[in-house]
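Visitor: Show me how the following folds:
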Amino acid sequence: MYELLKGLRVVEGSAFVAAPTCGLYLAQMGAEVIRFDNIGGGPDFRRWPLAGNGASLYWEGLNKGKKSVALDLSRAEGRELAQRLATAPGDDAGLFVTNFPADGFLAYDRLRALRDDLVCVRVMGWADGSQGMDYTINAALGLPQMTGPADDERPVNHVLAAWDLLTGAYCAFALVSALLARTRGQGGREIRAPLSDIGAATMANLGFTAETLLTGHQRPRMGNDVFGAFGRDFTTRDGQKLMLLAITPRQWAKALDALGIGGQVAALEAELGVSFATDEGLRFTHRARLYPLFEAAFAAKTAAELTPAFDAGGVTWGAYQTLEAALSDTRLYKDNPLFETVRHPSGLSYPAPGAMGSIPQDQRGPVRPAPALGQHTDEVLSEVLGLPSAEIARLHDQGVVA
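Guide: Got it, this is the predicted structure:
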């Protein structure tokens, strides 16, 4: 945790991945993030993976460092409290992150009537307001037809919610950008971030759409081949799979030296009349001729023999490993200062990450776990909305808050 955003108050009304991720990133940079949910939890409160006691590890992970308020959003009084929280006064407040519908009780025009300089970042599925989630947007973009083995026509959904995560990060950037504009006298605004637009724009930024427009067809699936360069998994004599990547001329030369196949590759270059050292695209074009040379070199040695030579030679490579093995990897989890073992609301203690970026000039603060649902209801109603204790007690008695 860092304190770059210390003093900012962000209110979050959300569920699932994208909007909670935005709030998480802001909290890990020091903002006070207050999340409100329905009493009993929203649609993501029991989402898998679950701990043995039924607590959602997913919810604990995405809501670290936040405060939690529980409201009955089915009632007008509960919805009014949510509106007042989103628009509560303060120079460093009036910042709202949500994935609630654009035309509901949290519509920007309704909220702006309560606070004119409100900054609202709204995650959406499709830009027209229709429902869409990461998997359905991904399917519409054509990526499942580009993913998977070349000899299998079935669509393959990747397990990483890439569009949710990109959208969450983009929303954090957009909110801070809008806040900066507000401090310069430009007022508040709503920023709508549909997963569909994030996905479509990213595909265009990476050249996928231009490629398809110009060729008339989308990229075919290629298994683990790296498109447009030389990269693929290869199997060692003892059956271990290693990923080899050679994009730059230096990476290419180091790989050939370590594998001892420079002479064979030079003979192939002479036969084809090309220079693989100067053009990564040629390595991709002629990969069917190159792969057998690399496969034979990998198959001749064990991983224990190859990997020291790779490291000594500066080869770009990586070993395929399970998540169980990754947990013992000192570069990823074990002894990584990014992680700290904390006790979570499930009652379990396990390592959790703080801010993903490291700031050498600043001291990293302790990781704060997710709250228990409704843990800060009374505190927030009192300190943010200024409600007296008698009024808060009435709201509890009538089941409006919990």
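Visitor: C-alpha only now, for contacts and for neighbours.
Guide: OK.
Visitor: Please tell me how far Ala178 sits from Arg368.
Guide: Computed with Cα to Cα, to the nearest Å, the distance linking Ala178 and Arg368 is 27 Å.
Visitor: Which parts of the stretch 151-300 of the chain are helices?
Guide: In order along the chain, the stretch 151-300 of the chain carries the following helices (DSSP state H, counting those that start in this stretch): 162-181, 195-205, 208-215, 249-259, 262-272, 280-285, 287-299.
Visitor: quick one, strands of the stretch 1-150 of the chain?
Guide: All strands of the stretch 1-150 of the chain, identified by DSSP state E, counting those that start in this stretch, fall at 9-13, 32-38, 67-71, 95-98, 119-124.
Visitor: In CSV, list these along with mean neighbour count and distance to Ala326.
Guide: Converted to CSV, those look like this (neighbours: other Cα atoms under 10 Å; distance: least, Cα to Cα, whole Å):
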stretch, mean neighbour count, distance to Ala326
strand 9-13, 26, 33
strand 32-38, 25, 31
strand 67-71, 25, 31
strand 95-98, 27, 33
strand 119-124, 27, 32
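Visitor: Would you tell me which of the helices of the stretch 151-300 of the chain gets closest to Ala113?
Guide: Among these, helix 162-181 comes nearest to Ala113, with 18.5 Å by Cα to Cα.
Visitor: so who does the residue nearest to the spatial centre of the chain touch?
Guide: Within the chain, the residue whose C-alpha comes closest to the C-alpha centroid is Leu165; the distance, by Cα atoms, centre = their mean, is 2.9 Å. The neighbours of Leu165, taking Cα atoms under 8 Å, 6 or more residues apart in numbering as the test, are 17-18, 21.
Visitor: do that again at 7 Å, thanks
Guide: Taking Cα atoms under 7 Å, 6 or more residues apart in numbering as the contact definition, Leu165 lies against 18, 21.
Visitor: and the strands of the stretch 1-150 of the chain as JSON lines, adding distance to Leu214?
Guide: Below are the strands of the stretch 1-150 of the chain laid out as JSON lines (distance: least, Cα to Cα, whole Å):
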{"stretch": "strand 9-13", "distance to Leu214": "42"}
{"stretch": "strand 32-38", "distance to Leu214": "46"}
{"stretch": "strand 67-71", "distance to Leu214": "50"}
{"stretch": "strand 95-98", "distance to Leu214": "38"}
{"stretch": "strand 119-124", "distance to Leu214": "30"}
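Visitor: quick one more, to check against the first:
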Amino acid sequence: MQNGKMPLEGIRVLELAQIVAGPFCGVLMAEFGAEVIKVEMPGRGDDIRRMGPREGDVGFWWSQENRGKKALTLDLHDPKGQEIVKRLVPHVDVILENFRPGILEKWGLGWETLCQINPRLIMARITAFGQTGPRSHGPGFAAIGSAFGGTWYLNGTQDQPPVRPTPVYPDYLTGLFTAFGVMTALRHRDRTGEGQWIDSSLFESAFRITEYSASMYGRLGTVRERGSRQHVGWPGGACMTKDGHWVAYTAPAQHLFERLCNMLGQPELPRTEAYKTPEMRSQNVPGLLQQIEAWFADRTYEEVERTLEEFQVPYSRIMSMADVFEDPHYAARNMILDVPHPELGTLPQPAVVPKLSASPGRVTHAGPEIGADTDEILSGLGYSPEDIAMLRQDGIV
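Guide: Predicted structure coming up:
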């Protein structure tokens, strides 16, 4: 199936988005066969081209989140650039955009205008705070989404200030939620013929993954606080081995707690009054953690891994990227791709996820040069070579 028809072939996406959340949504669709046309300002391009580490002129972050796309340069501030978008709209299924609310409307490219041109259009709108509400027009990036969404408050340990979450997961979560929304909207359109718009925000994506925190506060009035390196509700957390490796482990369920105690040489512990129920374990976990930490500290990582495997206690070394590149499980899952690049030969990047048995995704290139497909796209809209030359001369493309 690697060279066969892709499941999203025939879906055309116009990406009016930059940095991470919108482009990540777009790249997910491109990996499964959608034609994604990325629009960038002439000359400047997406800011992510200049963010993060690079080799020569190649930005690693840019290349990963824009792989497999086509590149069109277009000045959306200019009426001629806006006209090109309007000529593209009848030929696309999805528009991804992450301007502040009202910007596209000011340019005559808002939902109410574009859906008149193409009633089957799906328009996904990504912002920090959403399209409505008192903060809707405020700027924001992943850190702000995390802070406002409640996840930054929970990051770190109880004896320290909140720690900035990394990587920029509100962006990636929002891209993923938006991609799911787009696929749902396309399914609705297949059934009804009706397009729609999607309102995605960074803070709501962060808020959605705060587990039980909302119910706990709403019902009990209890604010969930930061924990420690060890879990406060059951045995679990991270411990250092004798040879300096950090290992994460967890035993939240009764049968896992029993396995952990057997491993520690205390098989009777789960039946004692202090540990026989989840509620009692939660109260008495601190008394057990010192024993667990001492057990890890007395053994090398190789000994710890072998014993955890033997007793089937969930665990993992806390992996650095060097660990990832050496790990046999990553290799067996083919999770690091060597993606073709015209300057560097190949770039190692994470593989496509999830893995589909009949129609897996694939990656054809590690991000296009700025405006690489401009002539092809405009020619398809009926612009002549002379027209394109004039647009280029005027700085529109």
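Visitor: Overlay the chains and give the TM-score.
Guide: Comparison of the two superposed chains (TM-score structural alignment, normalised by the length of the second structure) gives a TM-score of 0.89, and 385 aligned residues with a Cα RMSD of 2.3 Å.
Visitor: before we move on, the earlier item: now the helices of the stretch 151-300 of the first structure in a markdown table, with distance to Phe100 of the first structure?
Guide: Written out in a markdown table, the entries for these read as follows (distance: least, Cα to Cα, whole Å):
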| stretch | distance to Phe100 of the first structure |
| --- | --- |
| helix 162-181 | 14 |
| helix 195-205 | 14 |
| helix 208-215 | 30 |
| helix 249-259 | 48 |
| helix 262-272 | 58 |
| helix 280-285 | 45 |
| helix 287-299 | 48 |
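Visitor: if we can go back for a sec, show me what the residue nearest to the centre of the first structure lines up with in the second structure.
Guide: Applying TM-score structural alignment, one finds that Leu165 of the first structure aligns to Tyr172 in the second structure.
Visitor: Pull up the gap between that match and Glu293 of the second structure, please.
Guide: 34 Å.
Visitor: ok, now Gln64 of the second structure?
Guide: With Cα to Cα as the criterion, Gln64 of the second structure and Glu293 of the second structure are 39 Å apart.
Visitor: Have a look at the two and say which one is more surrounded.
Guide: More crowded of Gln64 of the second structure and Glu293, by other Cα atoms under 10 Å: Gln64, with 21 against 16.
Visitor: Just give me the neighbour total for Glu324 of the first structure.
Guide: Using other Cα under 10 Å, Glu324 of the first structure has 8 neighbouring residues.
Visitor: Just list the residues touching Ile198 of the first structure, thanks.
Guide: The neighbours of Ile198 of the first structure, taking Cα under 7 Å, 6+ apart as the test, are 163, 167.
Visitor: Looking for the alignment partner of it in the second structure.
Guide: Superposed on the second structure with TM-score structural alignment, Ile198 of the first structure falls opposite Ser205.
Visitor: for Pro360 of the first structure, same thing?
Guide: Counting by TM-score structural alignment, Pro360 of the first structure lines up with Ser357 in the second structure.
Visitor: Is its match in a helix, a strand, or coil?
Guide: Taking DSSP: H, G, I helix; E, B strand; the rest coil as the rule, one finds Ser357 of the second structure in the coil state.
Visitor: picking up where we left off before, for Thr346 of the second structure, see how far away the match of Leu165 of the first structure is.
Guide: For Tyr172 of the second structure relative to Thr346 of the second structure (Cα to Cα), the value is 24 Å.
Visitor: Tell me how far Ala347 of the second structure lies from Thr166 of the second structure.
Guide: Actually, residue 347 of the second structure is Leu rather than Ala. 22 Å.
Visitor: Which one's more surrounded, those two?
Guide: The neighbour comparison of Leu347 of the second structure against Thr166 (other Cα under 10 Å) goes to Leu347, with 18 against 11.
Visitor: Using the three-state scheme, assign that one.
Guide: Three states are possible here, and by three-state DSSP the one that applies to Leu347 of the second structure is strand.
Visitor: ranges for the helices of the stretch 301-402 of the first structure?
Guide: For the stretch 301-402 of the first structure, the helices defined by DSSP H, counting those that start in this stretch occupy 303-313, 323-326, 377-383, 389-397.
Visitor: Pull the distance from the third one to the chain's centre.
Guide: Using Cα atoms, centre = their mean, to the nearest Å, we find the averaged C-alpha position of helix 377-383 of the first structure to lie 31 Å away from the chain's own average C-alpha position.
Visitor: likewise the longest one?
Guide: Using Cα atoms, centre = their mean, the distance from the centre of helix 303-313 of the first structure to the centre of the chain it belongs to is 32 Å.
Visitor: try the shortest one
Guide: What separates the centre of helix 323-326 of the first structure from the centre of its chain is 20 Å, taken as Cα atoms, centre = their mean.
Visitor: so where in the second structure does it end up aligned?
Guide: Counting by TM-score structural alignment, helix 323-326 of the first structure corresponds to residues 321-324.
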